[in-house]
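K.L.:
coordinates only, sequence not included:
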């Protein structure tokens, strides 16, 4: 009996997928076509929206966006150099004792304004008084010896004329007089040095200014020429401000100084909201800082009331000169492919692109050398998405009222049967 024939294995064969019907293929094509059309319509809408001016779609009043504006005007515009400055005192003195000893008195208050020559502290003077007395005694003794030697020399010279004494004795006495004269000169110098040391026990203010914090208390022993000192005096009136100016401005500054004109300089606070003091330009440095391309400058301020404090950072404004110029706000001038331009507002509330040539500028306004006339309005705010010929509305204009569809005139006729219209039914009298 023959064995049964085994069935072939079908596990390794790929699964047979049903072939999609024609209807399903048509539905897939329609869905893909709908997606393509939707993408095309969306892209067209976005392109159309990107071409509209700032403010979106035109409203019924005809204005596409509201912008700020200002008129070009002529004015005396100051040419100002802005810089960051540091307040620098004219003199800063550290009070160091010239002689050693015990600090017996401190006669000032910390932070006090002192006058020149005012007594500030005192060192124990007794050792130096004794040294002065000793120097004075030595001088008196040597002066007496000198006087006696001079009398003896006079007698010797008289005897020499009478041939009663040898010339050698006269010469010896004359040499003794010279020796004693030198000793007296030395004694006088020692006495002056002793007086000077005694004066150094009184510490006085070399300049007028503001004294700082005390570093040594009374009763401490101080040494001559100590590195720390007992206090620091800073001169406050007048005071200087150092700042840096661009090297391109140096010829203009030198030209103004050559004319003998004083350049006004203002010191402003950190936020430029208040003027601390007004001074006069002093001088320029003699070298250009190669790392910054600037030159250090200095201005002097009276500093009455001490609004400026040493080492304080201030904003500096120096008026270089004043020119008669046609100016517009700084925000009105823009930069395009063809250079600087402004949007000029026409009478029909459209804007035109006008190329201009700008000159010097301040923080608020810029001079226009060519391209504008006085009285023309220019856009200052809201012009980021404007284009030539765009319609705008100015700030302060009354908004236009859009007419309703089907209306004629300000209100338009009412439809029959509408409230208030001609077709409204009259209520019969009761």
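P.N.:
The structure has been received and is ready for your questions. Keep in mind that this is a model prediction, so the values were computed, not measured. Numbers count the residues shown, from 1 in each chain.
K.L.:
from here on, contacts and neighbour counts on C-alpha atoms
P.N.:
Will do.
K.L.:
Quick check: next helix or strand after the lengthiest helix in the chain?
P.N.:
As assigned by DSSP state H, the longest helix anywhere in the chain is helix 126-161. For helix 126-161, the following helix or strand on the C-terminal side (DSSP states H and E) is helix 167-200.
K.L.:
who does the longest helix of the chain touch, helix- and strand-wise?
P.N.:
If contacts are counted by 3 or more C-alpha pairs under 8 Å, 6 or more residues apart in numbering; DSSP states H and E, helix 126-161 sits against helix 167-200.
K.L.:
What number of neighbouring residues does the nearest residue to residue 296 once chain neighbours are set aside come out with?
P.N.:
Excluding the flanking residues, the one nearest residue 296 by C-alpha to C-alpha, 6 or more residues apart in numbering is residue 244, at 4.4 Å. Other residues lying near residue 244 total 23 when counted by other C-alpha atoms under 10 Å.
K.L.:
Pasting the second one now:
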């Protein structure tokens, strides 16, 4: 029995020895293996520097004509003809309508005849006054006769002056039968047609003329913004640029008007109902693109914020408290997150008052994939001011590739 055990032991021991050797080899391999290096996340950053920033206000407004003239007749009569093209441009002094001049021509002729009659009476009165003067000097006539003759002469001279005034009035009324344009501008359609009866200074205007070049834009500004603007100027955060600054226009289609205007005046009172006041700007309008009543948005430069930081909006987020935050790459390559003090938006940027220093690096892409304290690889890029997009078209592909390799 013991001999049989001695013979069987080597057979049973061999598989066990092989299993132990295999297990030991696996343990040695696990101890010698090292974990693979994780690649650093790649982010896009912009380097921040202080700069003077033009503070502009985008305000709603309406286009208004520079001059408006309602054309009305100044004499009674029948419209004989219309002498302008509706919707066209006219010059000051152009004849627009002609009222039947026949009765006014007759009145002028009658006034001229009355003036000549009065002048003839003056001649007769002068001769008579001279005769009575001579008789009185020779003691051949009475003083009363001489005084009566002088009074008659004075009355005749007054009649001449009155006749001249009547002639001038008749001449003016005759001239008023030709209704002329008081200003240069574009004329509307006619309210009346030839053959219509008109009266002097009637309520209904014959037509309206509007001067369109230059043209005005009236915008409204809130009193709250005015007070905030004055506080910023007083605190030195804003340098006032004064009236006469350039004003840009954005049309209702979103297109920007290609000509700049300038501020003309701001009202000195606040509307009690709306809490706003009106600001007027004047724009050149040679192509008549701007028309009265058109809705526009005016971009008015309020002042200059010196030594300010503009942070791309794509690099600024919000925390759970609603505060503006930004992620930065520190000198050691680690991500830092901090709260920012934003004042207002400027285009596709935020104007920041606090939380930023010169030369700091703000993450503008890839910040959602990293956390504070993480070491990252920073790639400097620039941001298109007009669109807010990165100017390097390949940056997103590079970031996606790097972050995929990390995962």
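P.N.:
Everything's here; your move. In this text, all values refer to a predicted model and were calculated from it rather than measured experimentally.
K.L.:
before we move on, the earlier item: how about the equivalent of the residue nearest to residue 296 of the first structure over in the second structure, secondary structure?
P.N.:
Aligned counterpart of residue 244 of the first structure in the second structure: residue 220 (TM-score structural alignment). Assigned by DSSP: H, G, I helix; E, B strand; the rest coil, the conformation of residue 220 of the second structure is strand.
K.L.:
residues touching residue 220 of the second structure, list them.
P.N.:
Contacts for residue 220 of the second structure (C-alpha atoms under 8 Å, 6 or more residues apart in numbering) come out as 59, 60, 61, 276, 277, 278, 279.
K.L.:
mind running it again at 10 Å?
P.N.:
By C-alpha atoms under 10 Å, 6 or more residues apart in numbering, residue 220 of the second structure lies in contact with 59-62, 266-267, 274-280, 298.
K.L.:
Distance check, it against residue 3 of the second structure.
P.N.:
As judged by C-alpha to C-alpha, to the nearest Å, residue 220 of the second structure and residue 3 of the second structure stand 116 Å apart.
K.L.:
try residue 142 of the second structure
P.N.:
From residue 142 of the second structure over to residue 3 of the second structure the distance is 198 Å, taken as C-alpha to C-alpha.
K.L.:
Give me the more crowded residue out of those two.
P.N.:
residue 142 (13 against 7).
K.L.:
Pull the contacting residues for that one.
P.N.:
Residue 142 of the second structure sits next to 132, 133, 135, 136 when contact means C-alpha under 10 Å, 6+ apart.
K.L.:
Any of those buried? List them.
P.N.:
Buried by 16 or more other C-alpha atoms under 10 Å: 132, 133, out of those.
K.L.:
which one of the contacts of residue 142 of the second structure is nearest residue 18 of the second structure?
P.N.:
residue 133 (170.1 Å; C-alpha to C-alpha).
K.L.:
To which residue of the first structure is the closest one aligned?
P.N.:
So residue 133 of the second structure corresponds to residue 157, using TM-score structural alignment.
K.L.:
hang on, the earlier thing: the longest helix of the first structure vs the second structure, average offset?
P.N.:
On superposition with the second structure, the mean distance recorded for helix 126-161 of the first structure (mean C-alpha distance after the TM-score superposition for the first structure) is 0.8 Å.
K.L.:
Name the residues of that helix that come out as buried.
P.N.:
Quick answer for helix 126-161 of the first structure (16+ other C-alpha under 10 Å): 128-129, 131-132, 135-136, 138-139, 142-143, 145-146, 149-150, 152-153, 156-157.
K.L.:
where exactly do the helices run in the stretch 301-407 of the second structure?
P.N.:
Counting by DSSP state H, counting those that start in this stretch, the segments of the stretch 301-407 of the second structure that form helices are 395-406.
K.L.:
Residue 23 of the second structure: how many residues sit nearby?
P.N.:
Residues near residue 23 of the second structure, counting by other C-alpha under 10 Å, number 11.
K.L.:
what's the matching residue for it over in the first structure?
P.N.:
Using TM-score structural alignment, residue 23 of the second structure pairs with nothing in the first structure.
K.L.:
picking up where we left off before, can you tell me how far the match of residue 133 of the second structure is from residue 179 of the first structure?
P.N.:
18 Å.
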